[in-house]
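Chemist: The amino acid sequence is not available; the structure is as follows:
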């Protein structure tokens, strides 16, 4: 903001200097060439005043627009971060739900419980996740949700060690996302 004020002040001083120089030259030519008609001189003065007024008005409008656009862009960034923060909170809830399902039903013979696993939030954010989370976390999430889709479809046989591995992956991801959310809260 201080740089904008410096530009406005320096521009105003330049305009004032130019206007005073022009008025001096006009007065000089008036005396030198004997222009006695005051209406000609007032016409010049009003024309130059209108021109400089338009220039100053245009520059002020430019800076006002620049400030407004900067504020709008900043607000959009804040809103985008808030939105993504809320989506990540939903992802944490989804992962915790999936973790509780897998913990309760670690027996691979109970395949009916795999249908309770969810992936809606992940399907919503998966294409934009790399913009907000570390790529390692996104990679692990992608692998985890592929496995969850396979578990739900019952196309593959899963042993209790496979389910335990998925639980460990969920815990690691939850820890990473919670660290990210803590950092987000600290940077507000």
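Modeler: Looks like it came in fine. All values derive from a computational prediction rather than experimental measurement.
Chemist: only C-alpha atoms for contact and neighbour calcs from this point on.
Modeler: OK.
Chemist: Can you spell out which helices and strands pack onto the longest helix that the chain contains?
Modeler: Looking across the chain with DSSP state H, the single longest helix is helix 38-104. Judged by 3 or more CA pairs under 8 Å, 6 or more residues apart in numbering; DSSP states H and E, helix 38-104 is in contact with helix 2-33, helix 120-125, helix 160-186.
Chemist: mind putting the ones you listed in a markdown table, distance to residue 53 and mean neighbour count included?
Modeler: Formatted as a markdown table, these follow (distance: least, CA to CA, whole Å; neighbours: other CA atoms under 10 Å):
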| stretch | distance to residue 53 | mean neighbour count |
| --- | --- | --- |
| helix 2-33 | 9 | 12 |
| helix 120-125 | 52 | 14 |
| helix 160-186 | 47 | 15 |
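Chemist: Included below, for side-by-side comparison, is a second structure:
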């Protein structure tokens, strides 16, 4: 059975997007080689990427561009090559290479993908998708990058969680730029 990883960045005060929905505070650090190596190594993994509409539109507006291919060739190449599935009620089509559109019951679709897929899957960002799949017990691992920034207000990824989900710490890693990666799995 394929595993599902949810990867997202949060501010120190727990927001995954600022009050305007922006993510500029979570930009890469050009002066931290260890962090950049970590990001590049993560990008070379396989499997399928899952997105909600907002994250898909953000990613599709950057990774296929000539600028991304020039400035981040390893990550851009992998982002463009990997199979991608976008969950949306409003999109009618998707144009980014290797991308399919999914409409329907999100937990049922992901449950079926996990049962049939050979490779693992990852959700990058996509707060509403992560929330729904966490509540359905379908996320096998949460990887949070805690950024050393206080936003004061914004969007909390689990603000609408219906019931607590107990987790156990599986990994930690701190970087010179102040980012800390925390890995958690469901405690059950």
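Modeler: Yep, that arrived. Small disclaimer: the values here were computed from a predicted structure and weren't measured.
Chemist: Please state their TM-score.
Modeler: Overlay of the two chains. TM-score (TM-score structural alignment, normalised by the length of structure 1): 0.23; 72 aligned residues with a CA RMSD of 5.5 Å.
Chemist: Reformat the helices and strands packed on helix 38-104 of structure 1 as a markdown table; add distance to residue 142 of structure 1.
Modeler: Listed next are those as a markdown table, based on distance: least, CA to CA, whole Å:
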| stretch | distance to residue 142 of structure 1 |
| --- | --- |
| helix 2-33 | 46 |
| helix 120-125 | 9 |
| helix 160-186 | 11 |
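Chemist: Indicate which one of those helices is closest to residue 75 of structure 1.
Modeler: With CA to CA, the closest approach to residue 75 of structure 1 among these belongs to helix 160-186: 16.0 Å.
Chemist: Show me what that closest one is packed against.
Modeler: If you count contacts as 3+ CA pairs under 8 Å, 6+ apart, helix 160-186 of structure 1 packs onto helix 38-104, helix 135-153.
Chemist: any idea how far that helix is from the chain center?
Modeler: Offset of helix 160-186 of structure 1 from its chain centre (CA atoms, centre = their mean, to the nearest Å): 26 Å.
Chemist: okay, the angle between that helix and helix 38-104?
Modeler: Angle between the axes of helix 160-186 of structure 1 and helix 38-104 is 150 degrees (criterion: axes from the mean of the first three to the mean of the last three CA atoms, to 10 degrees).
Chemist: re the thing from before, tell me the angle of the longest helix of structure 1 relative to helix 135-153?
Modeler: 50 degrees.
Chemist: ranking the helices and strands packed on helix 160-186 of structure 1 by burial, who's on top?
Modeler: Compared across these, helix 135-153 shows the largest average neighbour count, a mean of 16 (mean count of other CA atoms under 10 Å).
Chemist: elements contacting that helix?
Modeler: If you count contacts as 3+ CA pairs under 8 Å, 6+ apart, helix 135-153 of structure 1 packs onto helix 160-186.
Chemist: Now do the end-to-end distance for stretch 36-54 of structure 2.
Modeler: Using CA to CA, to the nearest Å, the end-to-end distance of stretch 36-54 of structure 2 comes out at 25 Å.
Chemist: Would you mark the buried spots in it?
Modeler: Going by neighbour count (16 or more other CA atoms under 10 Å), the buried part of stretch 36-54 of structure 2 is 40, 43, 47-54.
Chemist: Among these, name the ones in strands.
Modeler: Among these, the members falling in strands are 48-52 (criterion: DSSP state E).
Chemist: quick one: residue 33 of structure 2 from residue 185 of structure 2, how far?
Modeler: 28 Å.
Chemist: Of the two, which one has the most company?
Modeler: More crowded of residue 33 of structure 2 and residue 185, by other CA atoms under 10 Å: residue 185, with 17 against 13.
Chemist: so what's the more buried one up against?
Modeler: 140-142, 167-170 (CA atoms under 8 Å, 6 or more residues apart in numbering).
Chemist: Check the residues you listed and tell me the two furthest apart.
Modeler: Checking the contacts of residue 185 of structure 2 with CA to CA, the most distant pair is 140 and 169, at 12.4 Å.
Chemist: out of these two, which sits in the busier spot?
Modeler: For residue 140 of structure 2 versus residue 169, neighbours defined as other CA under 10 Å are more numerous around residue 140 (16 against 13).
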